[in-house]
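Engineer: using only what follows, build the 3D model:
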Amino acid sequence: MQRTEFSQTLQSNMALPANETSMAERSQWVLNAPAPPSTWHNLMASVRNTISSYQKMCSYIRGQPGPKVVLSFLRSIFPILHWGRNYSPTKFRNDLLAGLTIASLCIPQSIGYATLAKLDPEYGLYTSVVPPLIYALMGTSREIAIGPVAVVSLLLSSMIQKLIDPAIDPNGYRKLVFTTTFFAGIFQAAFGLFRLGFLVDFLSHAAIVGFMGGAAIIIGLQQLKGLFGINHFTNKTDIISVMKSVWESVDHPWNPRNFVLGCSFFIFILFTRFLGKRNKKLFWLPAISPLVSVMLSTLIVFLTRADKSGVNIVRHIKGGLNPSSINQIDLNSPHIGALAKIGLVVAAVALTESVAVGRSFASMKGYHLDGNKEMVSLGFMNIIGCFTSCYVATGSFSRTVVNFTAGCETLASNIVMAIVVLISLQCLTKLLYFTPTAILASIILSALPGLIDINEAYKIWKVDKLDFLACVGAFFGVLFASVELGLLVAVGISFTKIIWISIGAGTETLGRLPGTDVFCDAQQYPMAVKIPGVAIIRVKSSLLCFSNANSVRERILKWISREEAKGNIEDNTGSIIQLVILDTSNLVSIDTSGIASLEELHKSLVSSGKHLAIANPRWQVIYKLKATNFVTRIGGRVFLTIGEAIDCKLDF
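Structural biologist: Alright, predicted model coming up:
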């Protein structure tokens, strides 16, 4: 009965013309709104939303036969069971070509990135076998190529070597790397399972651009050791320490054959990349050029025995299947707290890079990439990987571009790549004995230009100077301090930006656009007409709180004083401004400091013969204003629109 009466009343009110609904009645719509959801209610709603998908799955399972339930459950965990049903020979041909192409790029890059992570070369190859296979089963992106990447490799080496020096205790260092990979996988999976992916967003786009650029330069400087054949080199990653180490090496004997060999093939790789960009049909040329460089340089060193003349070579690379590393996960390490922190940082960076790359190509192909599923798949991929001698793997931008250009159809290209790398581990590692380290350095150097995006940095500068400050802070933090400090600076500047915007919440004066009932910023629209005797002011911030409340109040009072002094229009009856309308349509919430500042504003206006009115308050705002009796103190002048607030001036 109550619902029927309410519906009839609602229909009758909707049937009334607008002019038959009194202004007082519309004001009551604002004042008599039900209480908004409490903080506890919002928290519980968030929890319910987090587990709603699992509840729906459980309810679906209860109504289905056993085999169908198992199949549906497996498909939700392993998307390959879904897209694999429509797999065709044509798709396999495209995936085979793409997989062979990225494998030719992956093998030399993986060896180089392993040395960047201060690990033996075979661990880069191990990381290109198991993680891609796991991701192919659980991932949702069709184009991402999984494996070790330069930035994550640098992060691991720069942070973990502060705990254990890999040159002194390589076994202990390797244990810490695997333990960190375990923590990184745990964090990544947790982000996805509990829908906490928003935490990764604290690394803003501008911060990532600056961080990647700084990391690319640091990685490039680190490769000077291999390119020049320097035996004694610093373990620090800041530019000052690296350049000092290079300068000091001038006094020590070094062999120019390393430099000549490395630069020659570096130029060759860049030339093939230039040809690939000029002719799209030659996309395979820059993809296979690193592998060709390794093969040719290895053959040259073997035939000339240049290793006896001072050319540094890789020497032994352990082959075979990925060995188990479960017993190397050291959860009782005295560094366990530091490893967990490193794992969190590495997990965030790896997720940011992989999800950003995956979403970019998903939008190009016109399908949706589930961010939470991506995080879960990357997490389990790294958890399983750390048990099989792999360090942190993620989506590689350079290899994903090659995979996409080669025409991949599904994640089967990752499976092909992993199989090729596995065959290489079984059969070809002995052939890589004479591979010069200068070639690995040149391969890493050739991949770095893609990490430095000057055009994007310039665009950030043009759009938002504070964002550019975060970009520059991350760049110089990585360059002159350390990788982790660069990230910390970027996040700190981003938080400072948020606080600055909150504290510096400005106000804007509104006027009516001619011929309309629309009120807009008078500075943005100079044609807007100001209402005589009325000051209409809007708060720009979405929150009026302790950080900006006094500033907003002072801005309003100073503006009123300035406007009155400007025209010098006062008579015996008082100021020409009789009514100050505060448009709160932007305010989402207000705290006690904000309410206190409004009360002080009201007292200041009353003392000078003015009145205060509130227009269009949001749900949380009007609820708190009523709870503190502020509405009563201003005489109930709360209105649905600015126009109705202006009409109330006639009552003064």
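
Engineer: please make it C-alpha for all contacts and neighbour counts, starting now.
Structural biologist: Will do.

Engineer: how near is Leu440 to Leu285?
Structural biologist: Distance of Leu440 to Leu285, computed by C-alpha to C-alpha, to the nearest Å: 18 Å.

Engineer: please apply the same query to Glu5.
Structural biologist: The value you get for Glu5 to Leu285, if C-alpha to C-alpha is used, is 76 Å.

Engineer: for Ile219, same thing?
Structural biologist: Ile219 is 25 Å from Leu285, by C-alpha to C-alpha.

Engineer: now Pro89
Structural biologist: In terms of C-alpha to C-alpha, Pro89 sits 25 Å off from Leu285.

Engineer: which of these two has more neighbours?
Structural biologist: Leu285 (19 against 8; other C-alpha atoms under 10 Å).

Engineer: now for the more buried one: which residues touch it?
Structural biologist: 272-273, 275-276 (C-alpha atoms under 8 Å, 6 or more residues apart in numbering).

Engineer: so which helix or strand takes in it?
Structural biologist: For Leu285, the element it lies in under DSSP states H and E is helix 284-304.

Engineer: okay, now Phe271: neighbour count?
Structural biologist: 15.

Engineer: who's in contact with it?
Structural biologist: With contacts defined as C-alpha under 8 Å, 6+ apart, Phe271 has no neighbours.

Engineer: in three-state terms, label it for me.
Structural biologist: What DSSP: H, G, I helix; E, B strand; the rest coil gives for Phe271 is helix.

Engineer: do a quick rundown of the helices in the stretch 501-650 of the chain.
Structural biologist: Counting by DSSP state H, counting those that start in this stretch, the stretch 501-650 of the chain has helices at residues 549-567, 592-607, 619-627, 630-633, 642-647.

Engineer: over to the stretch 151-300 of the chain?
Structural biologist: With DSSP H, counting those that start in this stretch as the criterion, the stretch 151-300 of the chain has helices spanning 170-193, 205-222, 224-228, 239-249, 256-278, 284-304.

Engineer: from the chain's centroid, how far away is the longest one?
Structural biologist: Shown here is helix 170-193, whose average C-alpha point lies 20 Å from the average C-alpha point of the whole chain (C-alpha atoms, centre = their mean, to the nearest Å).

Engineer: same for it, what does it pack against?
Structural biologist: Contact analysis of helix 170-193 by 3 or more C-alpha pairs under 8 Å, 6 or more residues apart in numbering; DSSP states H and E lists helix 150-160, helix 336-365, helix 371-386 as its packing neighbours.

Engineer: now for Pro67, how many residues are close by?
Structural biologist: Neighbour tally, Pro67, other C-alpha under 10 Å: 9.

Engineer: repeat for Pro36
Structural biologist: Pro36: 14 neighbours (other C-alpha under 10 Å).

Engineer: secondary structure class for it?
Structural biologist: coil.

Engineer: who are the contact partners of Thr352?
Structural biologist: 200-201, 203.

Engineer: what subset of those is buried?
Structural biologist: Buried by 16 or more other C-alpha atoms under 10 Å: 200, 203, out of the contacts of Thr352.

Engineer: please provide the structure for the following sequence as well, for comparison with the first:
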Amino acid sequence: METTGDYGQCPRRVPVPPSKPFLKSLQTSLKETFFPDDPFRQFKNQPTSRKFLLGFQYFVPILEWAPRYTFDFFKADLIAGITIASLAVPQGISYASLASIPPIIGLYSSFVPPLIYAMLGSSKDLAVGTIAVASLLVSSMLGKEVSPTENPKQYVQLVFTATFFAGVFQAALGILRLGFIVDFLSHATIVGFMGGAATIVCLQQLKGMLGLVHFTHKTDLVSVMRSVFGQIHQWRWESAVLGCCFLFFLLLTRYFSKRKPAFFWINAIAPLISVILGSLLVYLTHAEKHGVQVIGHLKKGLNPPSLSELAFGSPHLMAATKTGIVIGVIGLAEGIAVGRTFAMFKNYHIDGNKEMIAFGMMNIAGSCASCFLNAGPFSRTAVNFNAGSKSAVSNIVMATAVMFTLLFLTPLFRYTPLVVLSSIITTAMLGLLDYEAALHLWKIDKFDFFICWGAYLGVVLGSVETGLVIAITVSLLRILLFVARPKTIVLGNLPNSGIFRSMDQYPIANNVPGILILQIDAPVYFANASYLRERISRLIYEEEDRLKSAGETSLHCVILDLSAVASIDTSGISMLEEVKKNVDRRDLKLALANPQSEVIKKLDKSKLIDKIGQEWIYLTVGEAVAACNFMLHTCKSNPVAVDYNALDNNV
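Structural biologist: Have a look, this model is predicted:
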């Protein structure tokens, strides 16, 4: 297909790439979908023994970096591990109570999973632990099926089962390279969802702050408020005063650490200090006899096996499976986002699929060792990062500290007041209310802001699951809207140049007399083919009407800039055929500019090139404009036989 190319020399062509066999094309598409990072490149040109070692290191990353580990790294990881252990112990107990399971399970969950992640994870900074949102989801979703107070054993079994299915789901996503599914949770979705969940979690802590015994398992705002104010006569002022004091202390240390980043460790150890002070206060004053609820006895010893506790034969198996998938997605979204954030600070890359496998395996192992869901909480990871961690060994140090606590220190938590745990949870949740991010969304993209607000209201007014469904649904609808209604832009010529740009963006751009230039700004598929056909027809009609009203040169050529059309299907080809028929009926000419590889191949196979005319397909919009003017005004009778020197002068 000849174009006006390097005028005065040989004409340029828009080549039709050679067709690939279907299986080869399918293989290429699947590779780009599931292996965009080309994880197998390191195996090329390697002997078999080396490939085996590299494969083992790929799935067990600790084997890759452990030989390079130094004593200086260990000193840094030791400090970081002890620091996050001081946060892990009170958080583990607190989030266990949030999930309505025995507090000791929170400690169990900070022992086994971090050891698994240290071997399989690819992040140097991620600190593994339980997360508040997943704990709330466990309580709200499984609490509907089995009461944690009336049938605690069966409830705990369902929690372990949900954790198992969460791990299986996460590992399967990583093994099958389906990590892109998590990308459907946009930043706006996560901000709104986390903010709504944090609001509900904070409100539910009024149970502990006010010393209430009975409380709703529902998570919507109305139910929580009804439960709080419906029991005014049972409020305990002792718990309220104690809770407010510790909440003020925790917020004060957090504020100080933010103002003085070098003293981050003050905020990190504040929860543990609160637990110690609260326990001493209750022990010395016997406050447990005056309405202040305490944790009670915690048995010593390491995690008991729980494989036999997995409720595969339970009538509530479907609920456990559903809960596992939901909390698995939440755990992946938060963990991978946090890991990538801190990896960016240190300029290294983490493999999302490896992280999914690591998360999945640690939760599968955890479900068999009396643990519930673990992920990568932001608060704990931030402490780990600020403490100067160098590798995942900090997780091993943390797990070792928790092991020591389980073996020797659990009796010391007997007098820990529940109101202190409520204060710790409330303080952590306030950090998830990212109003600055919401305001930023409002400034940048109003649609994203409404997605964020919809997710927030869905969680607060409905339930955590409702908010998640609303957020994902709205995000998917936005994607479908962009696909189904792509932009079709009218281009104009920038003065004294051969550059053509959007006339909306560049008011100084001028219309080319008698020529309408349209840029299709997306791939053309069945979902948008009809819309594009109607849109192009309407723009042609509007341009003809404008020219007629202004008394300018009538329209004689339509140029479609296909540079942004990366692919096209048969519906798109049919759309171009109809556009061709439409311009023919109007006695106009249709030209195409810069069709991409896949597009030109399908145009060739469908014989649409012959209908449009090979001489009407060009490399650039400028060449198409020059050719339209020259061919229609000078060589209308024979548009192929062009004097390129004359055309060059015309340009």
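
Engineer: next, the TM-score between them, please.
Structural biologist: Scored by TM-score structural alignment, normalised by the length of structure 2, the superposition of the two chains gives a TM-score of 0.91; 625 aligned residues with a C-alpha RMSD of 2.4 Å.

Engineer: related to what we said a few turns ago, using a markdown table, lay out the helices of the stretch 151-300 of structure 1 together with distance to Gly139 of structure 1.
Structural biologist: Formatted as a markdown table, the helices of the stretch 151-300 of structure 1 follow (distance: least, C-alpha to C-alpha, whole Å):
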| stretch | distance to Gly139 of structure 1 |
| --- | --- |
| helix 170-193 | 12 |
| helix 205-222 | 23 |
| helix 224-228 | 36 |
| helix 239-249 | 37 |
| helix 256-278 | 29 |
| helix 284-304 | 24 |
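
Engineer: nearest to Glu599 of structure 1, of the ones you listed?
Structural biologist: Closest to Glu599 of structure 1 of the helices of the stretch 151-300 of structure 1 is helix 205-222 (C-alpha to C-alpha; 39.9 Å).

Engineer: give the equivalent position in structure 1 for Ser554 of structure 2.
Structural biologist: Aligned by TM-score structural alignment, Ser554 of structure 2 pairs with Ile576 of structure 1.

Engineer: ok, Trp442 of structure 2 next?
Structural biologist: Using TM-score structural alignment, Trp442 of structure 2 sits opposite Trp461 in structure 1.

Engineer: with adjacent residues omitted, what lies nearest to its match?
Structural biologist: Phe468 (5.2 Å; C-alpha to C-alpha, 6 or more residues apart in numbering).

Engineer: rewinding a little: can I have the buried ones of the contacts of Leu285 of structure 1 as a PyMOL selection?
Structural biologist: In PyMOL, this line selects whichever of the contacts of Leu285 of structure 1 come out buried by 16+ other C-alpha under 10 Å:
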select buried, resi 272+273+276
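
Engineer: show me where the stretch 401-550 of structure 1 has its strands.
Structural biologist: 507-512, 519-521, 534-539, 543-544 (DSSP state E, counting those that start in this stretch).

Engineer: pull up the aligned stretch in structure 2 for the third one.
Structural biologist: For strand 534-539 of structure 1, the aligned range in structure 2 is residues 515-520, judged by TM-score structural alignment.

Engineer: quick check: that stretch compared with structure 1, mean distance?
Structural biologist: When structure 1 is superposed, stretch 515-520 of structure 2 averages 1.0 Å from its matched positions, counting by mean C-alpha distance after the TM-score superposition for structure 1.

Engineer: still on that earlier bit, which bit of structure 2 covers the helix holding Leu285 of structure 1?
Structural biologist: When structure 2 is aligned by TM-score structural alignment, the counterpart of helix 284-304 of structure 1 is residues 265-285.

Engineer: can you find the partner of Val402 of structure 2 in structure 1?
Structural biologist: Val402 of structure 2 maps onto Val421 in structure 1, by TM-score structural alignment.

Engineer: ok, its match touching Val130?
Structural biologist: No. Applying C-alpha atoms under 8 Å as the test, Val421 of structure 1 and Val130 come out as separate, 10.2 Å apart.

Engineer: those two: which has the busier surroundings?
Structural biologist: Under the criterion of other C-alpha under 10 Å, the comparison of Val421 of structure 1 against Val130 puts Val130 first, with 28 against 24.

Engineer: pretty sure that one is touching Ala418, no?
Structural biologist: Yes. Judged on C-alpha under 8 Å, Val130 of structure 1 makes contact with Ala418 at a distance of 7.3 Å.

Engineer: contacting residues for Pro148 of structure 2?
Structural biologist: Pro148 of structure 2 neighbours (C-alpha under 8 Å, 6+ apart): 100-101, 155-156.

Engineer: among these, which one sits closest to Leu317 of structure 2?
Structural biologist: For these, the nearest to Leu317 of structure 2 is Tyr155 (11.6 Å; C-alpha to C-alpha).

Engineer: what is the neighbour count of the equivalent of the closest one over in structure 1?
Structural biologist: Matched by TM-score structural alignment, Tyr155 of structure 2 corresponds to Tyr173 in structure 1. By other C-alpha under 10 Å, 21 other residues sit near Tyr173 of structure 1.

Engineer: residue contacts, Tyr173 of structure 1?
Structural biologist: Taking C-alpha under 8 Å, 6+ apart as the test, what Tyr173 of structure 1 contacts is 160-161, 164-166.

Engineer: could you rerun that using 10 Å?
Structural biologist: 118-119, 157, 160-161, 163-167, 179 (C-alpha atoms under 10 Å, 6 or more residues apart in numbering).

Engineer: what do you get for Asn231 of structure 1?
Structural biologist: 225, 249, 252-254, 312.

Engineer: residue in structure 2 paired with it?
Structural biologist: In structure 2, Asn231 of structure 1 lands on Val213 (TM-score structural alignment).

Engineer: gap between its match and Ser367 of structure 2?
Structural biologist: 29 Å.

Engineer: equivalent analysis for Tyr108 of structure 2, please.
Structural biologist: 10 Å.

Engineer: which one of the two has more residues nearby?
Structural biologist: More neighbours surround Ser367 than the other of Tyr108 of structure 2 and Ser367, with 30 against 26 (other C-alpha under 10 Å).

Engineer: correct me, but that one touches Gly324?
Structural biologist: No. Taking C-alpha atoms under 10 Å as the definition, Ser367 of structure 2 is not a contact partner of Gly324, at 11.2 Å.

Engineer: give me the common contacts of these two.
Structural biologist: Residues touching both Ser367 of structure 2 and Gly324 by C-alpha under 10 Å, 6+ apart: 159-167, 373.

Engineer: Gly81 of structure 2: which of the residues you listed is nearest?
Structural biologist: Leu373 (20.3 Å).

Engineer: need the counterpart of the closest one in structure 1.
Structural biologist: Match for Leu373 of structure 2 (TM-score structural alignment): Val392.

Engineer: how close does its match sit to Gly147 of structure 1?
Structural biologist: Distance from Val392 of structure 1 to Gly147 of structure 1, by C-alpha to C-alpha: 8 Å.
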